[in-house]
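Q: Next comes the sequence, and after it the predicted model I'd like to discuss.
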Amino acid sequence: MSVCRDLRLYLRVLNSLGMMCWQFETEQCLLQATPERERYALVYAVVILSATTGAFTYAHVQPQRFHLKIYNRTGNFYETVIFRSSCLVLWLLYVCLYLRRHRHMALVQYLLTINRKCVIGSADRQFLNNFILYAALSVISFGNYINGYSRTGTDSIALVLSVVVYTYAFLVLCLLLVFFVSLKQIMAAGLTHYNAELYHGMSFDQIPSLNCRQEILALCEGELNECFGLLMLPIVALVLLISPSGPFYLISTVLEGKYGPKQYILISLTSIFWDVPWMIMLVLMLRTNGITVEANKTAKILAKVPRTGTGLDRMIEKFLLKNLRQQPILTAYGFFALDKSTLFKLFTAIFTYMVILVQFKEMENSTKSINKF
């Protein structure tokens, strides 16, 4: 049996990182919040909250230690903002996950039931591929941080804190992203299952399938948005803040000739791939729209059902009138849609912020040049 069956691999890693500390009964596919797991969740949350608060306070009290020698004032201010924001987002996520842990458990439990009932075994490979992608990008991200910050002349304490905080932030935030993608895939597979039942012949016997289909959509627009939409909001905001750092690092180092020929290629590759892991995970999360596709298929299937002159016809017509224009929309707690339409807006915002950073950098350099004369 696949190691990703019932998302058990995800649940183990989430538990090890103190985010969703539940005991999983394999035979009954049952999640339980045992007293031991509850204590573990509380201790882990307290440790993370204390560590992030300490790192945030240290960066606020000693900002000069986080200054990169290769950056000017604009670049160093941007760097300290990223570090503090990463600590703040981790703090908020662990508070939210701990306070809503029972609500999250009920949601995941329901989706695991759908997974066993409706999803075929081939979906296990899809879950596993998502996790392998996440693991590979985590290694790339860690390598980028080690190589990038070790060549900037940063204070040793700030260097360790930066690498640890950024790497851990990637592990936690992107694990939530890929877990969210897998939950969406379970919902889409459930809709596919019930659409297949309707396709093979609509009758009064298929009414339960139609009701189950509506339950999944209601869960998508309700509890999934409430639980994970709130988590996606600070994650996407942080990615939006971090994304210009790669191009800015390239402009401030390689393009200004601050490294020799031997380091040129390595630093260039680090700069180019600096944001790639974050962007791949974000695109994966926003491009997964199987729920919408399968929801629209239901109306097409029902529209082709032959009319029999019975109460079934009236039920189908009523359903079509009510759901024809209804689109399941996943949002970041109502602030923006979590679908492909947001990708272009995010890339536009990232490019805009990068241009603003470069403009401030050039203004500072021009001011310094004028003051020398």
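A: It's in. Numbering: from 1, shown residues only.

Q: alpha carbons only for contacts and neighbour counts from here, please
A: Fine.

Q: how near is Trp69 to Leu324?
A: Trp isn't right for residue 69; it's Lys. Counting by Cα to Cα, to the nearest Å, the gap from Lys69 to Leu324 is 59 Å.

Q: right, I mislabeled it, should have said His200
A: Applying Cα to Cα to His200 and Leu324 gives a distance of 21 Å.

Q: So for these two, which sits in the more crowded spot?
A: Legend: neighbour count by other Cα atoms under 10 Å for His200 and Leu324, higher for Leu324 (14 against 10).

Q: out of everything not next to it in sequence, what's closest to that one?
A: Spatial nearest neighbour of Leu324, chain neighbours left out: Ala299 (6.6 Å); criterion: Cα to Cα, 6 or more residues apart in numbering.

Q: Which helix or strand contains that neighbour?
A: helix 290-303 (DSSP states H and E).

Q: Mind jotting down where the helices sit in the stretch 101-250 of the chain?
A: Using DSSP state H, counting those that start in this stretch, the helices of the stretch 101-250 of the chain run over 101-118, 122-150, 156-199, 207-219, 230-242, 245-252.

Q: So for Pro277, which of the ones you listed sits nearest?
A: helix 122-150 (5.2 Å; Cα to Cα).

Q: Summarise which helices and strands that closest one is packed against.
A: helix 156-199, helix 261-272, helix 276-287 (3 or more Cα pairs under 8 Å, 6 or more residues apart in numbering; DSSP states H and E).

Q: starting at the chain centroid, how far to the second one?
A: Taking the mean C-alpha point of helix 261-272 and that of its whole chain, the gap between them comes to 28 Å (Cα atoms, centre = their mean, to the nearest Å).

Q: Second structure for comparison follows:
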Amino acid sequence: MSPGLCRDLRIYLRLLHLLGMMCWHFDSEACELSATPPGERYALLYTLAMLVASAGCFTFVHLQPQIIHLTIYNRTGNFYETIIFRSTCLVLCLLYGILYLRRHRHRKLVQDMLRLNRKCLDKSTDKQFLHYLILYGVLTVLGFGNLLNGYSQSGMAPLALALCLVVYVYAFLVLCLLLVFFVCLKMIMAAGLGHYNRQLCLEVLPSELNGRQRILAICQGELADCFGQLMLPIVALILLMGPSGPFYMISTIMEGKFESRTVPIIFISSATWGLPWIIMLVLMLRSNGITVEANKTAKILAKVPRTGTGLDKMIEKFLLKNLRQQPILTAYGFFALDKSTLFKVIFEGPYLTIHPNYLNYFCSFLRQSLRTW
């Protein structure tokens, strides 16, 4: 694989184009993304097709939920299964709608990131881009294998099995590709900040400080605005899917619904059922290089010897203005997209954190479901 394919995120852009999300032409010489008429038509047709297909699957399962019911599940389990399926369809509709309506803003943002990546080239980020892509492919295969084994062993009808596999695997391809792409953009911004920090170690120049400020402005502005709307439904769906693996294990293996020879295989599948989604979520939230590099700037400037010139005033003014300014990426203001909120997001959930009454509602719903069970 050519290094440029990962360094310029070209392979990511090709995958995004193939899936109808970011249909742009990349000019490698000028490092420019352009919206061509064929690309615009492809994006429109693909988006309409996805909206129709997702709405059709949602309506079909809503009118006939028994189609995807598992015979080994009780009524509570099948209700949970239909909720996950319909939520997946809704999230796909929402994401494709947002990506198409805001495609020009996304194009400008990604183009700025690609130019920053060329200006502040970091070979370690190029390798990370490739590693993340390989991880994405491995987790896709793992998720497909778990779904195929779990649903087929549960006696699901062929039509329902095919429908669930197509919807869930495609959703993983789309949603997790956006997550990995978002992580890559964050790495480019962190590499850019690191580049300006290294320049500051050599000499304090207003251009280096201005370059650093432009990166943070993009981080807190366009990046947070464009991808914050996308991350919110993705994270919410992952939190909804998280308990499905343990639930499947409790409802099948622990109740003795499989033969002893098939139990080890089912146990492995159910234990790793939601692992691909969780790994992608952790990867996205733990990436905190932007904050680390932003905080290094203040430490570097604090060590600069004072000369009694206008440079001292410029440094002091910069520190006073930016010392408390933290580059926080949020999912549309609901929660921060960094490792500091990883525990809170996984174990409390964004809506439970903001609206505590939802927790009481969920507990009462769970008690009622257990009585029915």
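A: All right, it came through fine. Values in this document were obtained by computation on a predicted structure and should not be read as measured data.

Q: tell me which residues in the helix holding Ala299 of the first structure are buried?
A: In terms of neighbour count (16 or more other Cα atoms under 10 Å), helix 290-303 of the first structure has its buried residues at 290-292, 294-299, 301-302.

Q: Serialize these to TSV and add fields for distance to Cys118 of the first structure.
A: As requested, these are exported to TSV (distance: Cα to Cα, whole Å):
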residue	distance to Cys118 of the first structure
Gly290	15
Ile291	14
Thr292	18
Glu294	14
Ala295	15
Asn296	19
Lys297	17
Thr298	16
Ala299	20
Ile301	19
Leu302	20
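
Q: which one among those residues gets closest to Thr308 of the first structure?
A: Nearest to Thr308 of the first structure among those is Leu302, at 12.9 Å by Cα to Cα.

Q: Return the residues in contact with the corresponding residue of the second structure for His60 of the first structure.
A: Taking TM-score structural alignment for the superposition, His60 of the first structure sits opposite His62 in the second structure. By Cα atoms under 8 Å, 6 or more residues apart in numbering, the contact set of His62 of the second structure is 82, 86.

Q: which SS class is His62 of the second structure?
A: Look at His62 of the second structure: counting by DSSP: H, G, I helix; E, B strand; the rest coil, its state is helix.

Q: again with the one 10 residues further on
A: Under the three-state scheme (three-state DSSP), Ile72 of the second structure adopts coil.

Q: What count of nearby residues applies to it?
A: 18.

Q: What is the aligned counterpart of it in the first structure?
A: Superposed on the first structure with TM-score structural alignment, Ile72 of the second structure falls opposite Ile70.

Q: List the contacts of that match.
A: 152-153, 252-253, 258 are the contacts of Ile70 of the first structure under Cα under 8 Å, 6+ apart.

Q: The residues you listed, buried ones only, as a ChimeraX selection?
A: The following ChimeraX line selects those of the contacts of Ile70 of the first structure that are buried, judged by 16+ other Cα under 10 Å:
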select :252,253
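
Q: so which pair among the contacts of Ile70 of the first structure is furthest apart in space?
A: It's Gly153 and Ser252 that sit farthest apart of the contacts of Ile70 of the first structure, by Cα to Cα, at 14.1 Å.

Q: SS state for the counterpart of Cys21 of the first structure in the second structure?
A: The equivalent of Cys21 of the first structure in the second structure is Cys23 (alignment by TM-score structural alignment). Judged by three-state DSSP, the three-state class of Cys23 of the second structure is coil.

Q: what comes up buried for stretch 26-33 of the second structure?
A: Quick answer for stretch 26-33 of the second structure (16+ other Cα under 10 Å): 26, 32-33.

Q: Just give me the closest of those residues to Tyr351 of the second structure.
A: Once Cα to Cα is applied, the member of the buried residues of stretch 26-33 of the second structure that ends up nearest Tyr351 of the second structure is Leu33, at 36.6 Å.

Q: Aligned to that closest one, what sits in the first structure?
A: Per TM-score structural alignment, Leu33 of the second structure is aligned with Leu31.

Q: got it, and Tyr46 of the second structure?
A: Aligned partner of Tyr46 of the second structure by TM-score structural alignment: Tyr44.
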